[in-house]
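A.B. asks: Dropping a prediction and its sequence here:
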Amino acid sequence: MVLAGLANAHIECSDIEIVHIDPPFSNSTCINYLGPFMRYAGGVLRNPTASTDCLYCPVDQTNQLLQQLGLETEHAWRNAAYMVVYIVFNTLAIFFHLLGCKNAKSQQEMNSARTTKLRLPIPQ
């Protein structure tokens, strides 16, 4: 269920997560230098037109993080439905099991009450 809520969300990197990169060529902008890499690896530049100190955030979408953890975002709602069915089934199974135990216990009490003989004191 968490996957369904986290999928396709935008991530904003904090200042400590930003990677500072200087392009090796003085006439190159950050987007020209890092563009091919970003098409392959993803991420986002905070200053794409700068020629020094490129501020690169390695993650732009939550889907990138979820894929690294082995979680598929394309089946998120289907998996959430499976989880709901699992929870409902187990809740009903516990309810009916406890109901059956209660009925069995009350049946035993009724049977033991029938077999117990009542002894009354004899008046003198």
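C.D. replies: Ah, there it is. Numbering: from 1, shown residues only.
A.B. asks: Going by C-alpha atoms from here, please, whenever you check contacts or count neighbours.
C.D. replies: OK.
A.B. asks: So Ala76 sits against Leu6, correct?
C.D. replies: No. Ala76 lies out of contact with Leu6 (Cα atoms under 8 Å); the separation is 9.5 Å.
A.B. asks: Going by length in residues, pull out the top helix of this structure.
C.D. replies: With DSSP state H setting the assignment, residue counts place helix 76-115 as the longest helix in the chain.
A.B. asks: In addition, the following structure is provided for comparison:
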Amino acid sequence: MRFEDLLVWKRSARLCSEVYQSFSQSRDFGFKDQITRSALSIASNIAEGYERDGDKDRVKFFSYAKGSCAELRTQIYIGIEIGYIDKSSGQRWAEETREISRMLYGLMTRFRD
């Protein structure tokens, strides 16, 4: 199996694309950079972890991805509050980060055993 076949990677890559598209015209470069980087970090760390040789390394990178989910979710909440993200999209994205986080936890558990 390749990392591209993992549902958690597919969902995180799709979420990243949505975030990037949503902020493509944003002139707040600081916020735009931070939210897009955290979104990109999720899928990137999943891929990097999956390609690692040892289970301990895999779990470490999946943990980084899980942390990036929390970071992105925080930025989504702030983006809603300051009017950069409409509430319905933000709530959907936040729920997706929670789902991805749960999936990552399952993947981490699988490689810890």
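C.D. replies: Perfect, thanks for sending it. On a predicted model such as this, the values are computed, not experimentally measured, just so you know.
A.B. asks: TM-score of the superposed pair?
C.D. replies: The TM-score (TM-score structural alignment, normalised by the length of the second structure) is 0.28; 37 aligned residues with a Cα RMSD of 2.0 Å.
A.B. asks: before we move on, the earlier item: now the longest helix of the first structure: buried residues?
C.D. replies: Using 16 or more other Cα atoms under 10 Å as the test for burial, helix 76-115 of the first structure gives 76, 79-80.
A.B. asks: Name the nearest of those relative to Ile31 of the first structure.
C.D. replies: Within the set of those, Ala76 lies nearest Ile31 of the first structure; the separation is 33.1 Å, counting by Cα to Cα.
A.B. asks: Can you add distance to Asn32 of the first structure and give the buried residues of helix 76-115 of the first structure back as CSV?
C.D. replies: Output for the buried residues of helix 76-115 of the first structure, formatted as CSV (distance: Cα to Cα, whole Å):
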residue, distance to Asn32 of the first structure
Ala76, 36
Asn79, 40
Ala80, 41
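A.B. asks: ok so, going back, helices or strands next to the longest helix of the first structure in the packing?
C.D. replies: helix 2-6 (3 or more Cα pairs under 8 Å, 6 or more residues apart in numbering; DSSP states H and E).
A.B. asks: contacting residues for the spatially most central residue of the second structure?
C.D. replies: Per Cα atoms, centre = their mean, the C-alpha nearest to the average position across the second structure is that of Ile42, at 3.5 Å. Each residue near Ile42 of the second structure by Cα atoms under 8 Å, 6 or more residues apart in numbering is listed here: 12-13, 64-66, 68-69.
A.B. asks: Can you list which of those are found in helices?
C.D. replies: Judged by DSSP H, helices contain the following of those: 12-13, 64-66, 68-69.
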